[in-house]
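Fold the following for me, if possible:
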Amino acid sequence: MDISIEDERWVDVDFEALSSKAITGALLHQGIDADECDLSVLACDDARIADLNAEFRGKPTPTNVLSWPAEDLAADSPGAVPAKPEPDFTGEIVLGDIAIAWETCVREAKEQGKSMHDHVTHLIVHGLLHLLGYDHIRDADATSMERLEVEILGKLGIDDPYNVEHAP
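Prediction:
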């Protein structure tokens, strides 16, 4: 796991430990050994993620998290489980890249009445699930992905981020 911190504000939330715990927990939940995986996480600011969003998605605005899967593992049928990633010829499971933006995460955590730690953990898990072929474009896929996020976050000691009763 390669973690790059471009914006030093991420150091204040111990981003390396937080992202490592989120990724390891999510992979373990999926029956995948984190030590066999190759992925990178970029902790940046809104300006950098806006550039990335413009370059790769044609949307020149900041967003909370972006993911670039190394391969398309998505299921063909709505709500179905994606294909499990397989090791390459070196024995590594190459998953892809995730980027997360400081200002957007801070703003969203505040707006949603969540701790920065819990919100960022959720977004890292969300980004990792995209690398594993999950998506939320089709309703059945969104339901499946959200259910999985809640299960993983629960194992990490984090409340259901979709529970609107706890929202401000």
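
contacts, neighbours, all on C-alpha from now
Fine.

hmm, who's touching stretch 16-36?
1, 3, 87, 91-93, 117, 121-122, 124-125, 128-129, 152, 155-156 (Cα atoms under 8 Å, 6 or more residues apart in numbering).

Please apply the same query to stretch 123-133.
Residues contacting stretch 123-133 (Cα under 8 Å, 6+ apart): 19, 22-23, 26, 64-75, 82-85, 95-98, 100, 135, 145, 149, 152-153.

Can you show me the strands along this structure?
For the chain, the strands defined by DSSP state E cover 2-5, 37-44, 65-69, 93-101.

In a markdown table: those, plus mean neighbour count and distance to Ala50.
Compiled in a markdown table, these are given as follows (neighbours: other Cα atoms under 10 Å; distance: least, Cα to Cα, whole Å):
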| stretch | mean neighbour count | distance to Ala50 |
| --- | --- | --- |
| strand 2-5 | 16 | 16 |
| strand 37-44 | 20 | 10 |
| strand 65-69 | 21 | 10 |
| strand 93-101 | 23 | 9 |
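
And this one, please, so the two structures can be compared:
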Amino acid sequence: MQSLDMIEEDPRWADLDLEALCPRVISTTLAHLSLEASVAEVTVLACDDAHIATLNADFRDKPTPTNVLSWPAEERGAAQDGEIPLPVTPGFDKMLELGDIAISYDTCHAEAEAAGKPMVDHVTHLIVHGVLHLLGYDHERDGDAALMERLEVEILGKLGLDDPYRHDAAQPPA
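Here you go, the predicted model:
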């Protein structure tokens, strides 16, 4: 990855080595969509439930914690349900400014435990999910949700992980 800004606010994240995990997951996600990771810019905030609840309240008017939030640099959502989002285009500096992701340790940990899966596997899924949101994928409409879920399963397969929707008892990502 060209530019990954990592902000680890919660020391519990240190055990997962997000500095190594995030570039691998983001690069695999982008490569799956034929995008060049070497020119991508992403910021990841690794926080706790208190901070993500504040962000969720401020940006989505939902004052509760969630597992992952994303802020795309540009709106790229598809006009029609189930269509591929608008393409990512480089800026004047030839960089792909994708946006920001926040992920909460508390919620991720609780979901991973409830699903009986390793925390690193669940976090990997949520990073893929967050990056897809940065690229304009969403799950508000049925067709969009089916497309996003299919991509997540394919990308996670490339990362050596099982289909989280078939085996994951935890609540799906927000």
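
Superposed, what's their TM-score?
The TM-score (TM-score structural alignment, normalised by the length of structure 1) is 0.96; 167 aligned residues with a Cα RMSD of 1.2 Å.

can you tell which of the strands of structure 1 is closest to Asn53 of structure 1?
Asn53 of structure 1 lies closest, by Cα to Cα, to one member of the strands of structure 1: strand 65-69, at 7.6 Å.

In structure 1, what residue corresponds to Ser34 of structure 2?
When structure 1 is aligned by TM-score structural alignment, Ser34 of structure 2 is paired with Gly31.

mind checking how far its match is from Thr24 of structure 1?
Distance, Gly31 of structure 1 to Thr24 of structure 1, by Cα to Cα, to the nearest Å: 10 Å.

Between these two, tell me which one has more neighbours.
Shown here are Gly31 of structure 1 and Thr24; by other Cα atoms under 10 Å, Thr24 has more neighbours (18 against 10).

Point me to the residue sitting closest to the centre of structure 2.
Against the mean C-alpha coordinate of structure 2, by Cα atoms, centre = their mean, the closest residue is Gly130 at 1.7 Å.

Need the counterpart of that one in structure 1.
Using TM-score structural alignment, Gly130 of structure 2 lines up with Gly127 in structure 1.

Number of residues surrounding the counterpart of Ala114 of structure 2 in structure 1?
Under the alignment defined by TM-score structural alignment, Ala114 of structure 2 corresponds to Glu111 in structure 1. Look at Glu111 of structure 1: counted by other Cα under 10 Å, it has 11 neighbours.

do Ala14 of structure 2 as well
Applying other Cα under 10 Å, I find that Ala14 of structure 2 has 12 neighbouring residues.

With Phe89 of structure 1 instead?
7.

gap between the alignment partner in structure 2 of it and Ala46 of structure 2?
Phe89 of structure 1 maps onto Phe92 in structure 2, with residues paired by TM-score structural alignment. Taking Cα to Cα as the measure, Phe92 of structure 2 falls 29 Å from Ala46 of structure 2.
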